[in-house]
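# pasting the structure only:
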């Protein structure tokens, strides 16, 4: 496909209330379907809220858990792709911050476990062990989660792995709004690849989640900017990576100089 219609669900989840949050997911997906969207993206850990702490063992689900299955049914009934964040209970008994990609037939076609954990996340979650590019009929999806965007190696690796688009589920908070705005644009521009980043809003304990969800084309142009408003919005995103022949970032790399990146 040369373009897809992308919907961002910049909303406020209710902490530890999966029923309420699924109701928001359901309503947003219905709206996306009415707007002829191909893909809807939700924030990081949207299913449960972010600051679960000691209740993680009650709220986390496996990849075939009840909430995931309900979203699969919604995707099938609405012929809609979805990327959403939830706390995953792995087969090994460990917990992960995970994003899931469900296709328009209701099939879970891939998950990604956050590899770069932020601050206190390390006290509750394990890091994922690999990066993911998931092929689909509407493009190859490279998945990232929040803090991952601050590591340029992740986006570059996804680009080299064949990603057509990078989709980032986010739970970014003050005072880091500008960080993710700059990094998301940089990841798009330096890799000449579209970037979709969906953040949340609301307060949890001392955390103020700052929104500013974005859809960026391969030039880093802002096709959709949501700033601080709670809303569900759709935009058409070209998937063809338009390259500047004077730049040639990927082919101009000097890989023999970069060993320090893995040796240090």
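That came in fine, so what should we check first? These figures come from a predicted structure and were not determined experimentally. Numbering: from 1, shown residues only.
# C-alpha from now on. contacts and neighbour counts both.
Will do.
# contacts for the lengthiest helix in the chain, please.
Longest helix of the chain, by residue count under DSSP state H: helix 18-34. Residues from elsewhere that reach helix 18-34 (C-alpha atoms under 8 Å, 6 or more residues apart in numbering): 7, 9, 13-14, 40, 42, 46-48, 67, 71, 74, 78-80, 232-234.
# could you pull out the helices for the stretch 51-200 of the chain?
56-59, 66-78, 152-160, 177-191 (DSSP state H, counting those that start in this stretch).
# pasting the second one now:
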């Protein structure tokens, strides 16, 4: 089945009306190019944190600058569904847990008729755990455009996250981000910044590792102390970038044919088939490098 997919690079703030207007605008532009799947960034509803680490206000004890907490069955998600119509949409938001207090950095995949799946971010960088609780599950789900798995931002740095989705049958991994430039020694040309490099390298590597289509969205512009690197893209199972926004805001649009591409790329070397789980026991051990004397290096 051949579909057209679009990955969004755009700036989303605390202004929900601005968010919904931008979602509607970009959906219109994507549909004009035939898109059946549109992927918006992490925190597209309500914006991301204004700072990370020791640089600001990301503590549980304050509401200052925190994104609005939204229920999965709340009116904000229903409003996205109304805008989505027949288009499959993946979008990030701050989810309010069932206890009415716990917040999760979350994403949902939906269209106008149903919610296909949702995800709570597992891996948390630079003090994000002071504002969000962590998720604990990777699960793929079926949609009209194929079997999809969701992950958010820092998750892409962990091969196990993408592998778990691929082993659950994900054909398309959707990676939603609010990925900024480096906090120190930022490159004059942001496209050459070391964090931009890592963002792009992870996208290509995870697609190739698992021989899946990889759709990466990202915030662009600035918010609070963060300067985002854009570079929304669509990557094929060979690690080839089919379309990218580079630093700019806009859409990366490409046609993908899951069945035909999988037959061609998995017909010979098929990474999931050729794994050797019997020799990977150390991968799942709980001990971390720190416990054996390794010390983290600041300003990575």
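Done, it's in. This one's a predicted model, so the numbers in the text were calculated from it and none came from an experiment.
# about what we covered before: which parts of the longest helix of the first structure are buried?
The neighbour-count check on helix 18-34 of the first structure (16 or more other C-alpha atoms under 10 Å) flags 18, 21-22, 24-26, 28-33 as buried.
# okay, and whichever helix or strand comes after it goes to which residues in the second structure?
With elements assigned by DSSP states H and E, the helix or strand that comes after helix 18-34 of the first structure is strand 39-41. The alignment of strand 39-41 of the first structure onto the second structure (TM-score structural alignment) spans residues 37-39.
# so what touches the matching stretch?
So stretch 37-39 of the second structure is contacted by 3-8, 27, 30, 87-91, 145, 174, 176, 215-217 (C-alpha under 8 Å, 6+ apart).
# if we go to 10 Å?
With C-alpha atoms under 10 Å, 6 or more residues apart in numbering as the test, stretch 37-39 of the second structure has contacts from 3-9, 23, 26-27, 30-31, 84, 86-92, 109-111, 144-146, 174-176, 215-218, 232, 251-253.
# okay, the equivalent of residue 249 of the second structure over in the first structure and residue 63 of the first structure: tell me how far apart.
Structural alignment places residue 249 of the second structure opposite residue 230 in the first structure (criterion: TM-score structural alignment). From residue 230 of the first structure across to residue 63 of the first structure, the span is 28 Å (C-alpha to C-alpha, to the nearest Å).
# and if you look at residue 31 of the first structure?
Noted for residue 31 of the first structure: a distance of 25 Å to residue 63 of the first structure, by C-alpha to C-alpha.
# and for residue 253 of the first structure?
When residue 253 of the first structure is compared with residue 63 of the first structure (using C-alpha to C-alpha), they lie 38 Å apart.
# over to residue 233 of the first structure?
27 Å.
# and if you look at residue 152 of the first structure?
In this structure, residue 152 of the first structure and residue 63 of the first structure are 28 Å apart, going by C-alpha to C-alpha.
# the more surrounded of the two?
residue 63 (20 against 15; other C-alpha atoms under 10 Å).
# alignment lookup: the more buried one to the second structure.
Using TM-score structural alignment, the partner of residue 63 of the first structure in the second structure is residue 72.
# so who does its match touch?
Per C-alpha under 10 Å, 6+ apart, neighbours of residue 72 of the second structure: 78, 93-98, 106-108, 115, 118.
# try 8 Å this time
Per C-alpha under 8 Å, 6+ apart, neighbours of residue 72 of the second structure: 95-96.
# same thing with the one 10 residues further on?
For residue 82 of the second structure, the contact set (C-alpha under 8 Å, 6+ apart) comprises residue 112.
# whereabouts in the second structure does stretch 191-206 of the first structure align?
Using TM-score structural alignment, stretch 191-206 of the first structure pairs with 210-225 in the second structure.
# now that stretch: buried residues?
When neighbours are counted by 16+ other C-alpha under 10 Å, the buried residues of stretch 210-225 of the second structure are found to be 210-221, 223.
# closest to residue 282 of the second structure out of these?
Nearest to residue 282 of the second structure out of those is residue 210 (C-alpha to C-alpha; 20.0 Å).
# so the closest one sits against residue 163, correct?
Yes - at 6.4 Å, residue 210 of the second structure counts as touching residue 163 under the criterion of C-alpha atoms under 8 Å.
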